[in-house]
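>>> Pasted the sequence and its predicted model underneath.
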Amino acid sequence: MDGELPDVRASDAERDEIAEVLRDALADGRLDTDEFGERLDAAYRARTRGELVPLVADLPQADHRAASPAPRAADGWADRFGGTASSRGGFALMGAFVRKGRWVAPRTFTAVAVWGGGEIDLREARFEDREIVIRATAVMGGVQIVVPPDAEVTVGGVGIMGGFDHSATGGGTPGAVRVRVTGLAFWGGVSVERKPLQSPGGERKGLPGGASPGT
């Protein structure tokens, strides 16, 4: 990518390649969670190849990795991408909103809870694209986000006299959906939880491709 014109428009595939380099660096401990989130956000906002190159220039083998193809989606996940979003946001004012079950999640979902609560459950969802960004704001209220256990998750929100749970941040199965959560909790809370889907009998269902969920 370095030898090509820096003002050439970047493709989605090239942004994905840079994102893979950043994920490797996070897993290796070369980037902390905050820096990873900042660079990943910059990668997906980049318009040209010249904006992408500096994001990985200080990482070992960055050039080699950036030239490699994006990983093939794991069995089962490829079938969950594509379609028109059925909802792009939820708002709760002294009430509640729920998005769960079989729905099509958008590239960006905006959640606002003011003196109320919201639930966003992605375990049975289809996805408009391989990545979903959830912008959550909780003011004297709460937003609960439930993700598949094998999803890749990055949480970068801030809590002010409230809580913004970062514990679900981490890698996932190659090819699985990427979930990025940002926003603000003010006298409220935003929780992000990895949770397997349970059958009506209470047993945990397997993940796409027949894999067993982690504990």
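Received it, and whenever you're ready, just let me know what you need.
>>> Going by C-alpha atoms from here, please, whenever you check contacts or count neighbours.
Will do.
>>> What's the separation between the residue nearest to the spatial centre of the chain and residue 26?
Most central in the chain under C-alpha atoms, centre = their mean is residue 179, positioned 1.3 Å from the mean C-alpha point. Per C-alpha to C-alpha, to the nearest Å, residue 179 is found 16 Å from residue 26.
>>> Please compare the first structure with the one that follows:
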Amino acid sequence: MSESKRSAMRVADSDRENVARLLCEAMGAGRITAAELETRLDAVYAARTFAEFEPVVADLSPGGPLTSSHTGDEEQGGRRSFAVMSATTRRFAGPLPSNHVSRAFWGSVRLDLRQARIAAGSCTIRAVAVMGGVKIVVPEDFALDVRGIGLMGGFGTGRRTRRQRPTTGAPVLRVTGFAWWGSVKVIRRPVEPRRRTLRGRG
């Protein structure tokens, strides 16, 4: 494939995550600062073609051209949540966007989806945790497809969440992304949390 054709190709989520891992590794090695990492990640997740990756990694990727794992079209947009050396909690009510990006850098993001619903049959959340954590709280009737990567970190579901299986045809929440020295965790909780009754003594 010629260089011009490759540069014009559309990128997939997996391509963005490969570049994001390269940037995180560069920051861990001291080649870029935390502020540069955040700025470059914004550009990576906004990119539509491989040509838009080039200026982001030109000084970090001398080993060869970036390659594609997908040539199809891809929907952009959706809301975002992020925390940089801080804590952020977002509670969703009503229909979820088809795509959402959540990033935590030396901080934590908590997404509470118990009052939300998936109107289009599925929703994808890309979660990135760098020396921080992203926790996604989902209702018991969501089907889960969690396929992230943990690099010296954890990415997955809680033990109780893995045991629960929603009914066939349930709306699907897909969680992708990666954790680098951090964690991304998806847990189930009842829509109405149980209240503990305090009994008096004596």
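Here it is on my side, so go on. All values reported here derive from a predicted model rather than from experimental measurement.
>>> Quick check: TM-score for this pair?
Once superposed, chain against chain, the TM-score is 0.52 (TM-score structural alignment, normalised by the length of the second structure); 121 aligned residues with a C-alpha RMSD of 2.8 Å.
>>> helices or strands next to the lengthiest helix in the first structure in the packing?
Using DSSP state H to define each element, the first structure has its longest helix at helix 12-28. If contacts are counted by 3 or more C-alpha pairs under 8 Å, 6 or more residues apart in numbering; DSSP states H and E, helix 12-28 of the first structure sits against helix 33-45, helix 62-66.
>>> Around residue 180 of the first structure, how many other residues sit close by?
Residue 180 of the first structure sits with 21 neighbouring residues when counted by other C-alpha atoms under 10 Å.
>>> scratch that, residue 121 of the second structure
Residue 121 of the second structure has 12 nearby residues by other C-alpha under 10 Å.
>>> And the residue nearest to the centre of the first structure? What does it align with in the second structure?
For residue 179 of the first structure, the aligned position in the second structure is occupied by residue 173, per TM-score structural alignment.
>>> and what of residue 99 of the first structure?
With TM-score structural alignment as the criterion, residue 99 of the first structure matches residue 90.
>>> ok so, going back, give me the secondary structure label for the match of residue 179 of the first structure.
strand (DSSP: H, G, I helix; E, B strand; the rest coil).
>>> Return the residues in contact with it.
118, 122, 123, 124, 125, 142, 143, 144, 145 (C-alpha atoms under 8 Å, 6 or more residues apart in numbering).
>>> Against residue 87 of the second structure, how distant is the second one?
What it means is residue 122 of the second structure. 27 Å.
>>> check contacts around residue 89 of the second structure.
Contacts of residue 89 of the second structure (C-alpha under 8 Å, 6+ apart): 109, 110, 111, 112.
>>> can you put those residues in JSON lines and add neighbour count?
What follows is the contacts of residue 89 of the second structure, written out as JSON lines (neighbours: other C-alpha atoms under 10 Å):
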{"residue": "109", "neighbour count": "27"}
{"residue": "110", "neighbour count": "22"}
{"residue": "111", "neighbour count": "18"}
{"residue": "112", "neighbour count": "19"}
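>>> Closest one of those to residue 72 of the second structure?
Nearest to residue 72 of the second structure out of the contacts of residue 89 of the second structure is residue 111 (C-alpha to C-alpha; 29.3 Å).
>>> sorry, back to before: enumerate every residue touching the match of residue 99 of the first structure.
81, 109, 110, 111, 112.
>>> Which residue numbers in the first structure does the strand or helix carrying residue 35 of the second structure align to?
Assessed by DSSP states H and E, residue 35 of the second structure sits inside helix 34-46. Following TM-score structural alignment, helix 34-46 of the second structure has no partner segment in the first structure.
>>> what's that helix packed up against?
Going by 3+ C-alpha pairs under 8 Å, 6+ apart, helix 34-46 of the second structure lies up against helix 13-28, helix 54-57.
>>> What's the match for residue 148 of the first structure in the second structure?
In the second structure, residue 148 of the first structure lands on residue 139 (TM-score structural alignment).
>>> number of nearby residues for the nearest residue to its match once chain neighbours are set aside?
Nearest non-adjacent residue to residue 139 of the second structure, counting by C-alpha to C-alpha, 6 or more residues apart in numbering: residue 114, 4.7 Å away. Applying other C-alpha under 10 Å, we find 23 residues neighbouring residue 114 of the second structure.
>>> close enough to count as contact, residue 114 of the second structure and residue 187?
No. Assessed by C-alpha atoms under 8 Å, residue 114 of the second structure is found out of contact with residue 187, at 10.7 Å.
>>> Residues that sit against both of these two, list them.
Joint contacts of residue 114 of the second structure and residue 187 (C-alpha under 8 Å, 6+ apart) are 137, 138.
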